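A.B. asks: With the sequence up front, the predicted model follows.
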Amino acid sequence: MLKALAGRTVIVTGGSKGIGKGIARRFGAAGLNVLVVSRSLTEAQATAAEIGPNASGFAADVSDPEQCKAFAQAALDRYGRIDVLCANAGIFPAAKLDVMTVEDFDAVMNVNLKGTFLSVAAVLPAMKAAKWGRIVVTSSITGPITGYPGWAHYGASKAGQLGFVRTACIELAPWGITVNAVMPGNIKTEGLDGLGADYLAKMESSIPLKRLGSVEDIANGALFFASEEAGFITGQTLVIDGGQVLPESLMALEEMAVV
């Protein structure tokens, strides 16, 4: 049982949908004040309303340093403290290398990698003053471990996040701030709606546990990294993928016993 986190404040970027929404809801259920950050104020406020009176929404683009400073200030104005940052905002437009443009590449890097840096930089003054903080980055298995056609820019951004984590954790350790990353596999979100049962079944067939992950699976990992119990864990990654990256071939999955 995790020690109480109630009363602390978390900022969740990209918190209005998908994994970010799951993280925001899980932290709200744990009793934290939640600032849901999204490029859409309407969507951020809608998610905050689902969480309850301890949550509120804020519109910001994490690739803009001034907007990141603004969401940090909003958290301080509304809740008086910043304890946890879940740097979750990310985009994943597909483009294979023969058609990918410089603009395509830069757009992904600006949100996924630069946005992580800018979000962390924005919360540091408050965390350093408190001499306590938890930073949880949402990376991916794609890039650091696996690859997928059309996502070279996305994979590079997600691998880059882990390089950032490994140095940031050293720099911030003197202030009692930990920096860790969750690495989701295939997770069932609204982004998969409309792809059809056959497509989802094919995705599930590559996972030893034979199901897609839920946003709650990722949120529980993020909540652990934010806890007091995880205070001696920093610079680490947690793969949450149902064992997807482990089989060396499809034959290994075919050899699984049917229970």
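C.D. replies: It's in.

A.B. asks: C-alpha from now on. contacts and neighbour counts both.
C.D. replies: OK.

A.B. asks: quick one: the closest residue to Ile82 other than its chain neighbours from Gly231, how far?
C.D. replies: Residue nearest to Ile82 in three dimensions, not counting chain neighbours: Thr9, with 5.2 Å by C-alpha to C-alpha, 6 or more residues apart in numbering. To Gly231, Thr9 is 17 Å away according to C-alpha to C-alpha, to the nearest Å.

A.B. asks: out of those two, which sits in the more crowded spot?
C.D. replies: Neighbours per residue, other C-alpha atoms under 10 Å: of Thr9 and Gly231, the larger number sits with Thr9, 26 against 16.

A.B. asks: Correct me if wrong: that one contacts Cys86.
C.D. replies: No - with contacts counted by C-alpha atoms under 8 Å, Thr9 stays clear of Cys86, the gap being 10.9 Å.

A.B. asks: now the strands: where do they sit in this protein?
C.D. replies: Here the chain has its strands, by DSSP state E, at 9-13, 33-38, 55-59, 84-87, 133-138, 177-184, 237-240.

A.B. asks: which residues touch the fourth one?
C.D. replies: In other words, strand 84-87. 8-14, 116, 119-120, 123, 133-138, 222, 226 (C-alpha atoms under 8 Å, 6 or more residues apart in numbering).

A.B. asks: roughly how far out does it sit from the chain middle?
C.D. replies: Strand 84-87 sits 8 Å away from the centroid of its parent chain (C-alpha atoms, centre = their mean, to the nearest Å).

A.B. asks: In this structure, mark out all the helices, start to finish.
C.D. replies: 18-29, 41-51, 65-79, 102-109, 115-130, 152-172, 197-205, 215-225, 250-254 (DSSP state H).

A.B. asks: Just the buried residues of the last one, please?
C.D. replies: Just to be clear, that refers to helix 250-254. By neighbour count with 16 or more other C-alpha atoms under 10 Å, helix 250-254 contains the buried residues Leu253.

A.B. asks: for the nearest residue to Asn220 once chain neighbours are set aside, what are its contacts?
C.D. replies: The spatial neighbour of Asn220 that comes closest, neighbours along the chain excluded (C-alpha to C-alpha, 6+ apart), is Arg26 at 7.3 Å. Contact analysis of Arg26 by C-alpha under 8 Å, 6+ apart lists 216, 219-220, 223.

A.B. asks: got the end-to-end distance for stretch 227-238?
C.D. replies: End to end - C-alpha to C-alpha - stretch 227-238 spans 15 Å.

A.B. asks: here comes the other one, which I'd like you to weigh against the first:
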Amino acid sequence: MNIGFDGKTVIVTGAAHGFGRAIALGFASRGANVHICDVNEAGLKETATLCGAGTLAHLLDVGDRAAVQTVVAAIEAQSGAVDILVNNAGGVRGQVGRPIEEISEEDWHTIFDVNLSGTFFMAQAVAPSMKQRKFGRIINISSGAGLGISLTGIQAYASAKAGQIGLTRQLAHELGPWNITVNNVAPGFVRSNPSTEKQWEAMGEEGQAKLLQNIALKRLGHADDIAAMVMFFASDFAGWVSGQVISVDGGK
């Protein structure tokens, strides 16, 4: 199966490291015009360098609707309509699991802003041009936490990712008449960024062994495994696939 994206314009959010970087590299290596977004300026520049000259970086907080509208408009003015949007921005924003009574309003909203509101704002910004052209691919990156529970015990993260999965299904039906597909990748635990490295270390040997024992393949995956599923959803091979959530987790 040869998948290519020559001439396609792609936006990848949360591209400073981890899944986002692997996804951006996947599109860049397959001929796409890639625009990467993140709040991490240093990591964003590293990803752009790795991807090559055809990749442009944009400093963006996806939880800021006005900023999202401005950046997407600039991308469309420069590269034409966006063909593919990958909503990868997310994470726990430095938080750790705590009892429900200790969670502040700010803690709750901070995680929702990037994991759910940002996904909505980005999709909202690209939808008009996708509708006009009657073509589009939107791929959201959720988490196993959105289908079950958060390994870290962070209530807002599990809730936001579950909400993103619901949004995926809703948008698939709303945008489907314009030949826009909306799908979701739910990764299992992957050591792909500083946060997941801290989580891995915090598990200790016993916790790590237990995690691996609960995976059918008895091993952790890689960021490239997540990127591969994104490439499929974005390709012509998935032209009649929409509203789906695929777990890429080694089997549970």
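C.D. replies: Cool, got the structure. Just so you know, these numbers come straight off a predicted model, no measurement behind them.

A.B. asks: and Ala44 of structure 1, which of the strands of structure 1 is closest to it?
C.D. replies: Among those, strand 55-59 comes nearest to Ala44 of structure 1, with 4.5 Å by C-alpha to C-alpha.

A.B. asks: Counting by contacts, list what that closest one packs against.
C.D. replies: Applying 3 or more C-alpha pairs under 8 Å, 6 or more residues apart in numbering; DSSP states H and E, one finds that strand 55-59 of structure 1 contacts strand 33-38, helix 41-51, helix 65-79.

A.B. asks: Swap in 7 Å and give it another go.
C.D. replies: The contact analysis (3 or more C-alpha pairs under 7 Å, 6 or more residues apart in numbering; DSSP states H and E) places strand 55-59 of structure 1 against strand 33-38, helix 41-51.

A.B. asks: now these as JSON lines including mean neighbour count and distance to Pro184 of structure 1?
C.D. replies: Compiled in JSON lines, these are given as follows (neighbours: other C-alpha atoms under 10 Å; distance: least, C-alpha to C-alpha, whole Å):
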{"stretch": "strand 33-38", "mean neighbour count": "30", "distance to Pro184 of structure 1": "20"}
{"stretch": "helix 41-51", "mean neighbour count": "19", "distance to Pro184 of structure 1": "21"}
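
A.B. asks: As CSV, these with distance to Cys169 of structure 1 would be great.
C.D. replies: Below are these laid out as CSV (distance: least, C-alpha to C-alpha, whole Å):
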stretch, distance to Cys169 of structure 1
strand 33-38, 23
helix 41-51, 29
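
A.B. asks: can you redo the helices of structure 1 as a markdown table with distance to Thr237 of structure 1?
C.D. replies: Compiled in a markdown table, the helices of structure 1 are given as follows (distance: least, C-alpha to C-alpha, whole Å):
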| stretch | distance to Thr237 of structure 1 |
| --- | --- |
| helix 18-29 | 17 |
| helix 41-51 | 27 |
| helix 65-79 | 24 |
| helix 102-109 | 20 |
| helix 115-130 | 15 |
| helix 152-172 | 8 |
| helix 197-205 | 23 |
| helix 215-225 | 10 |
| helix 250-254 | 25 |
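
A.B. asks: deepest of the ones you listed, which one?
C.D. replies: Across the helices of structure 1, averaging neighbours per residue (mean count of other C-alpha atoms under 10 Å) puts helix 18-29 on top, at a mean of 24.

A.B. asks: Run the angle between that helix and strand 33-38 for me.
C.D. replies: 160 degrees (axes from the mean of the first three to the mean of the last three C-alpha atoms, to 10 degrees).

A.B. asks: related to what we said a few turns ago, can you give me every residue that contacts the residue nearest to Ile82 of structure 1?
C.D. replies: For Thr9 of structure 1, the contact set (C-alpha atoms under 7 Å, 6 or more residues apart in numbering) comprises 32-34, 79, 81-84.

A.B. asks: and those residues, which two are the farthest apart?
C.D. replies: Top of the distance list for these (C-alpha to C-alpha): Tyr79 and Val84, 12.4 Å.

A.B. asks: Identify the residues contacting the aligned partner of Arg134 of structure 1 in structure 2.
C.D. replies: In structure 2, Arg134 of structure 1 lines up with Arg137, judged by TM-score structural alignment. Going by C-alpha under 7 Å, 6+ apart, Arg137 of structure 2 touches 83-85, 180-182, 234.

A.B. asks: mind redoing it with 8 Å?
C.D. replies: So Arg137 of structure 2 contacts 83-85, 180-182, 233-234 (C-alpha under 8 Å, 6+ apart).

A.B. asks: Which of those sits closest to Gln155 of structure 2?
C.D. replies: Val182 (25.4 Å).

A.B. asks: residue contacts, the residue nearest to Val62 of structure 1 when sequence neighbours are not counted?
C.D. replies: Spatial nearest neighbour of Val62 of structure 1, chain neighbours left out: Gly115 (4.7 Å); criterion: C-alpha to C-alpha, 6+ apart. Going by C-alpha under 8 Å, 6+ apart, Gly115 of structure 1 touches 62-64, 89.

A.B. asks: hmm, try it at 10 Å
C.D. replies: 13, 61-65, 68, 87-90, 108-109, 121, 161 (C-alpha atoms under 10 Å, 6 or more residues apart in numbering).

A.B. asks: what does Phe225 of structure 1 give?
C.D. replies: Phe225 of structure 1 touches 84, 134-136, 178-182, 219, 231-234, 236-238, counting by C-alpha under 10 Å, 6+ apart.

A.B. asks: Great, nothing more from me.
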